[in-house]
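>>> sequence-free structure coming up:
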């Protein structure tokens, strides 16, 4: 098992409420078509972790439940300190007491995304409050100071089955994404606070050539030449690992969103292709 500072990472509470979907305006697709589609927010009853991120009649669709706070400072804390794999507990409404887990953070709309089973989803309502045991920010690898970890629960991190070999950390991923495909979210100030950034999918032939057309919500992917250490940008030789958190999009420069969980400025991180590298499988 990797040597971490897990025992010193603070576990505390953050909370949000199920956010009503907003908008309803036309979205212009990358090929110039005006479209009215379901998008972000609310409760997605038939879209869940483990489902394909493609072919939904929607845009930036978020699986499961989307929460936020209207107070911007409180929502910034929710977005920053909620981590993938954290326990989420419903604290109001008909489903009070039921538990799920965080599956990602979506920047721009600033939602934290949560998985609950189908029975629980049926008992939820807009504005129900959900508390998260925020645990993960500050997690470090004691023997790899060049590798930065963020946005992941330490208990889930340990389940990723990362192998050490000849000074490398081998991480199971479903695919590898070249830097030229990373779009919306580039230039964000911090991958630990700003949620995610998107794999551009306007060129579906290239997506298919790379085998990325099979991506699912919750898949782990490797981002080539992508440095997320102190911001979100390009650096030749850098490597980042992330989790796919929202669906494909119709807008130019957008596509499935990735929340980063590991990054380094060199090749210490190495991706091993595994079609089962999905948080749903690890959370079982």
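Yep, that arrived. Source: prediction; values computed, not measured. Numbering: from 1, shown residues only.
>>> going forward, measure contacts and count neighbours with C-alpha atoms only.
OK.
>>> in what helix or strand does residue 74 lie?
Assigning secondary structure by DSSP states H and E places residue 74 in helix 72-81.
>>> Identify the residues contacting residue 200.
For residue 200, the contacting residues are 181-184, 252-256, by CA atoms under 8 Å, 6 or more residues apart in numbering.
>>> Tell me which entries of these lie within strands.
With DSSP state E as the criterion, strands contain none of the contacts of residue 200.
>>> following the helix holding residue 74, which helix or strand comes up?
Per DSSP H and E, helix 72-81 leads on to strand 87-90 as the next helix or strand towards the C-terminus.
>>> which residues make contact with the next helix or strand along the chain from that next one from outside it?
Counting by DSSP H and E, the next helix or strand C-terminal to strand 87-90 is strand 99-106. By CA under 8 Å, 6+ apart, the residues outside strand 99-106 that reach it are 49, 79, 82-90, 111-117, 194-196, 218, 243-246, 257, 259, 279.
>>> Show me which strand runs longest in this structure.
strand 233-246.
>>> how much distance is there from it to the middle of the chain?
12 Å (CA atoms, centre = their mean, to the nearest Å).
>>> here comes the other one, which I'd like you to weigh against the first:
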């Protein structure tokens, strides 16, 4: 069993409402090829895109699977996006679906949404503005055996189910694929990785396919090579980060599937073990 400080972590309520999709005055989104499109994007309840589905191929932009929530108060929304962790329990506390339970699947920067999985039958009962409470638990998680590695944005119980091993002061973790640093785009340069995400750029289709990224699914674990997410997001030779795919591919330049970081180190102390089963869906009590 991996040693952690999980017994000392705080579990605290944070809350948001299902956020209506938004749009600029012009509905057009311009692709990296200069083509104008009018397509669905972030927000609302996305009924037919689920955890475990392909992150590519949708007629949309930055599609968020399941339910997208936000808090109307700006400071409270920062707390919601920072304290909520992937795998945390979520519960509907108003509306026709009151009492339904789900799980956090990611945090999406820019739009500042927390994304939540619920059963299909519960989605059908939900409405925009329904309130969802999350038992936030996980920030501050640490690994005494490898203190150089920083853990963030993940529920401690989920973290311990991912098949991680520590050998000779190095962490080995199953991942679906490795991402080279030159493909990481929108969100790079952010001042923190304790909320939000950043994108794998997908305009170069050949580079995406050659790295095996065209088959990514929502919830997949990926390794980000030479990517430092300790105190912001940037390039650092030898650094390694692990993240979860949280939103879909995008049509805009510099964008693509979003990655919320769950682990990072400035040194090469994290090693990925390629496994097609490395998806958070396989470690959560998901009901279809």
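Sure, I can see it. This is a predicted model, so every value here is computed, not measured.
>>> How close are the two chains, by TM-score?
After superposition, the two chains reach a TM-score (TM-score structural alignment, normalised by the length of structure 1) of 0.99; 283 aligned residues with a CA RMSD of 0.6 Å.
>>> Surely residue 61 of structure 1 forms part of a helix?
No. Using DSSP: H, G, I helix; E, B strand; the rest coil, the assignment for residue 61 of structure 1 is coil, not a helix.
>>> So it sits against residue 244, correct?
No. Between residue 61 of structure 1 and residue 244 there is no contact under CA atoms under 8 Å: 11.8 Å.
>>> who's more crowded, the two?
residue 244 (28 against 24; other CA atoms under 10 Å).
>>> For the one helix or strand residue 16 of structure 2 maps to, name the packing helices and strands.
Per DSSP H and E: residue 16 of structure 2 is located in strand 11-18. In terms of contacts (3 or more CA pairs under 8 Å, 6 or more residues apart in numbering; DSSP states H and E), strand 11-18 of structure 2 is packed against strand 66-70, helix 74-83, strand 131-137.
>>> The shortest one: average distance to aligned residues in structure 1?
By that I understand strand 66-70 of structure 2. Comparison of strand 66-70 of structure 2 with structure 1 after fitting gives an average deviation of 0.1 Å (mean CA distance after the TM-score superposition for structure 1).
>>> Would you mind getting the angle between that strand and helix 74-83?
Counting by axes from the mean of the first three to the mean of the last three CA atoms, to 10 degrees, strand 66-70 of structure 2 lies at 140 degrees to helix 74-83.
>>> and for strand 66-70 of structure 2, what span of structure 1 is it aligned with?
Counting by TM-score structural alignment, strand 66-70 of structure 2 pairs with residues 64-68 of structure 1.
>>> What are the contacting residues of the matching stretch?
Stretch 64-68 of structure 1 is contacted by residues 16-19, 40-49, 75, 78, 110-116, 121, 130 when judged by CA under 8 Å, 6+ apart.
>>> Sort out which of those residues are buried, if you could.
Buried members of these, counted by 16 or more other CA atoms under 10 Å: 16-19, 40-44, 47-49, 75, 78, 110-116, 121, 130.
>>> ok, back up a step: can you add distance to residue 107 of structure 2 and give the helices and strands packed on strand 11-18 of structure 2 back as TSV?
Shown next, in TSV, are those (distance: least, CA to CA, whole Å):
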stretch	distance to residue 107 of structure 2
strand 66-70	9
helix 74-83	6
strand 131-137	13
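>>> got the contact list for stretch 141-153 of structure 2?
Contacts for stretch 141-153 of structure 2 (CA under 8 Å, 6+ apart): 2-6, 9, 82-86, 138-140, 156, 169-171, 194-195, 230, 260-267, 269.
>>> again, 7 Å this time
Residues outside stretch 141-153 of structure 2 that contact it (CA atoms under 7 Å, 6 or more residues apart in numbering): 3-6, 85-86, 138-140, 169, 194, 230, 261-265.
>>> In structure 1, which residues correspond to that stretch?
Counting by TM-score structural alignment, stretch 141-153 of structure 2 corresponds to 139-151 in structure 1.
>>> ok, which stretches of structure 1 are helices?
Ranges of helices in structure 1, per DSSP state H, are 72-81, 118-123, 154-159, 204-209, 279-283.
>>> measure residue 34 of structure 1 to residue 62 of structure 1 for me?
Going from residue 34 of structure 1 to residue 62 of structure 1 by CA to CA, to the nearest Å gives 21 Å.
>>> More neighbours: which of these two?
Each of residue 34 of structure 1 and residue 62 has its neighbours counted (other CA under 10 Å); residue 62 has more, 33 against 13.
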